[in-house]
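Q: Test case, fold it:
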Amino acid sequence: MTTFQKVKLGDVCSQITDGKHGDCINNDNSGYYFISSKDVFNGSIHYENARQIIEADFLDTHRRTKLEIGDILITNSGTIGRMALIKNNTRVEKTTFQKSVAIIKPKQNVNNTYLFYKLLSLYKQLVNLGGGSAQHNLLLGDLRNFIIQIPDLPTQTRIASVLSAYDDLIENNEKRIKALEEMAQLLYAEWFVKFKFPFRLRLEQAGHEKVKMVDSHTEYGMIPEGWEVVKIDNLLKIVKRKIKLQTSEYKISGQFPIIDQGRDFIAGLRIIGN
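A: Predicted coordinates for the structure are as follows:
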């Protein structure tokens, strides 16, 4: 029977600290990244909108934290509790971070992947530790004293292996979905922008080669005969929201997705009754 031992997070990690206190000089093409809490979500670092800084500032900050493969990052101010497990990436050795992000370096007798998933499962407790709201601060001292339960290393490794396999499957499926979405966008552009739609025998619809093009008398120029240019508000009905939610109310689990135009569409989830 596997036994779990209660330990302080700081006792199973060689380092728990935060990033640079202060700012750095920007250099958009340096290749040296200065990560903030907004760049850490969904288990990884997202570099799309990450700042780039001069080499001297990077080296000064990197010397203290030294981000490496297997480290865990957790946002500790702003929206707290979002995490990333650092995997093999060519940009890792040129990445450092601001004080809104903390780094957790597990000791050799702890499986990094297991600890990452363990902390993910304790998200609500970590948020409460930071003041009960996703917009408070998670203090380093509280993080080091945070109690977790861990089994022996072989059990950690087995658990991590199973969870990683599921995550890899999800990631591969997401890549396939993205590829299909890109194909759909290209097809849409081919049919409805370039108007090179195919012949459909079953519906007795002619292909673009046999369709007469007429002037739309709009900025869109020539369009297929029988088509028209209309305003989108003539086709849609806007339903105004009845409840205004604060970002602090967003959850990582729940029954109802929250759509936010300022984020990646699905900003979070909402629990029924709340």
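Q: Going by C-alpha atoms from here, please, whenever you check contacts or count neighbours.
A: OK.
Q: quick one, strands of the stretch 51-200 of the chain?
A: 51-52, 72-75, 83-85, 95-97, 101-106, 147-150 (DSSP state E, counting those that start in this stretch).
Q: Pull the distance from the longest one to the chain's centre.
A: Once both centres are worked out by CA atoms, centre = their mean, to the nearest Å, strand 101-106 turns out to sit 18 Å from its chain's centre.
Q: tell me what that strand is packed against?
A: Judged by 3 or more CA pairs under 8 Å, 6 or more residues apart in numbering; DSSP states H and E, strand 101-106 is in contact with strand 13-18, strand 72-75.
Q: would you turn the ones you listed into a markdown table with mean neighbour count and distance to E182?
A: Shown next, in a markdown table, are those (neighbours: other CA atoms under 10 Å; distance: least, CA to CA, whole Å):
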| stretch | mean neighbour count | distance to E182 |
| --- | --- | --- |
| strand 13-18 | 18 | 38 |
| strand 72-75 | 26 | 31 |
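Q: Now show me the structure for the sequence below, then we'll compare the two:
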Amino acid sequence: GLLGLYDSIVKSRFIEMFGDPILNPKGWIQEELSKYSLKISDGEHTSVPRVESGIPFLNAKHILSDGEIDFSSASFISEENHNRIFKRCNPEINDILLTTTGTIGNTAIVKTEKEFSMDRGITLIKIDKSRINQFFLAQLLKMPSSQEWMRRNTTTATIGHLFLNKVRSFPTIIPSKSDQDDFSYFLDQITKSKLAIQKSIDELETLKKKLMQEYFG
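A: This is a model prediction of the structure:
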């Protein structure tokens, strides 16, 4: 559908501009992700008591494959537990979240100012924004060869897990900041187009239902 088409356009544009991010045919500087990150840490390792209402507590299933974060089905933890977890793992706006347990490699950019906590199934990546653009990096992590690298580096016991040392050592190409920003601008434009098309489809669907109702009752 529309999402698949959008996804393939974005991937083609990435390859056209930067080449395959793991094979690096264009010869960009390629270093471990930790070199461009201010912090890479995962969420809480122990089990945390849930409460009726409080601070949202996310696990890997809340990071969706389309890059959205689903807060609607999150459970809650107390402020006291949240503050303790947040000292070590503090997701903030424009940080990158990567699922590293079970479903490996779903990637989202934090778009909210509201505080939340996470369990160890999600890894937090705080980037050095003077050197890397979060939209560029999020797309790089979603590319097929990057996903394949993660699969190859996943430890499988009862459930697959991509450990922090592997995330830190992820080989990251770093094109010029202006090239990254150009890609980010392209992404922004195509997202706006996608939303406009989706809105038209939804409106047509509503109209169709209304007409069906009128004609067939």
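Q: tm score of chain vs chain?
A: The TM-score (TM-score structural alignment, normalised by the length of the second structure) is 0.76; 188 aligned residues with a CA RMSD of 2.8 Å.
Q: thinking again about what came up before, looking at the strands of the stretch 51-200 of the first structure, which is nearest to I223 of the first structure?
A: strand 51-52 (43.3 Å; CA to CA).
Q: The closest one vs the second structure, mean deviation?
A: Aligned to the second structure and superposed, strand 51-52 of the first structure gives a mean residue distance of 1.3 Å (mean CA distance after the TM-score superposition for the first structure).
Q: N137 of the first structure: which of the helices and strands packed on strand 101-106 of the first structure is closest?
A: Nearest of these (CA to CA): strand 72-75, 9.0 Å.
Q: Tell me which residue of the first structure matches up with N153 of the second structure.
A: Under the alignment by TM-score structural alignment, N153 of the second structure pairs with L129 in the first structure.
Q: which residue sits closest to its match in space, ignoring its chain neighbours?
A: L138 (6.6 Å; CA to CA, 6 or more residues apart in numbering).
Q: Now do the contacts for the counterpart of that neighbour in the second structure.
A: In the second structure, L138 of the first structure lines up with L162, judged by TM-score structural alignment. By CA atoms under 8 Å, 6 or more residues apart in numbering, the contact list for L162 of the second structure reads 100-101, 104, 150, 153-155.
Q: I'd like those written out as a markdown table, with distance to Q189 of the second structure added.
A: Formatted as a markdown table, the contacts of L162 of the second structure follow (distance: CA to CA, whole Å):
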| residue | distance to Q189 of the second structure |
| --- | --- |
| T100 | 30 |
| T101 | 32 |
| I104 | 28 |
| M150 | 29 |
| N153 | 34 |
| T154 | 34 |
| T155 | 38 |
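Q: thinking L140 of the second structure is in contact with Q147, fair?
A: No. Counting by CA atoms under 8 Å, Q147 is not a contact partner of L140 of the second structure; they are 9.3 Å apart.
Q: which one of those two has more residues nearby?
A: Between L140 of the second structure and Q147, counting by other CA atoms under 10 Å, L140 is the more crowded of the two (23 against 17).
Q: just checking, what residue in the first structure corresponds to that one?
A: In the first structure, L140 of the second structure lands on K118 (TM-score structural alignment).
Q: Ok, I69 of the second structure next?
A: Aligned partner of I69 of the second structure by TM-score structural alignment: I45.
Q: Pull up the gap between the residue lying closest to its match once chain neighbours are set aside and S100 of the first structure, please.
A: Nearest non-adjacent residue to I45 of the first structure, counting by CA to CA, 6+ apart: D39, 5.7 Å away. According to CA to CA, to the nearest Å, D39 of the first structure and S100 of the first structure sit 11 Å apart.
Q: same deal with V110 of the first structure?
A: Per CA to CA, V110 of the first structure is found 25 Å from S100 of the first structure.
Q: so where is stretch 36-45 of the second structure in the first structure?
A: Using TM-score structural alignment, stretch 36-45 of the second structure pairs with 12-21 in the first structure.
Q: now that stretch, how far from the centre of its chain.
A: With CA atoms, centre = their mean, you get 22 Å for stretch 12-21 of the first structure.
Q: ditto for stretch 191-201 of the second structure
A: 21 Å.
Q: Following superposition onto the first structure, what is the mean distance for that stretch?
A: So stretch 191-201 of the second structure averages 3.5 Å relative to the first structure (mean CA distance after the TM-score superposition for the first structure).
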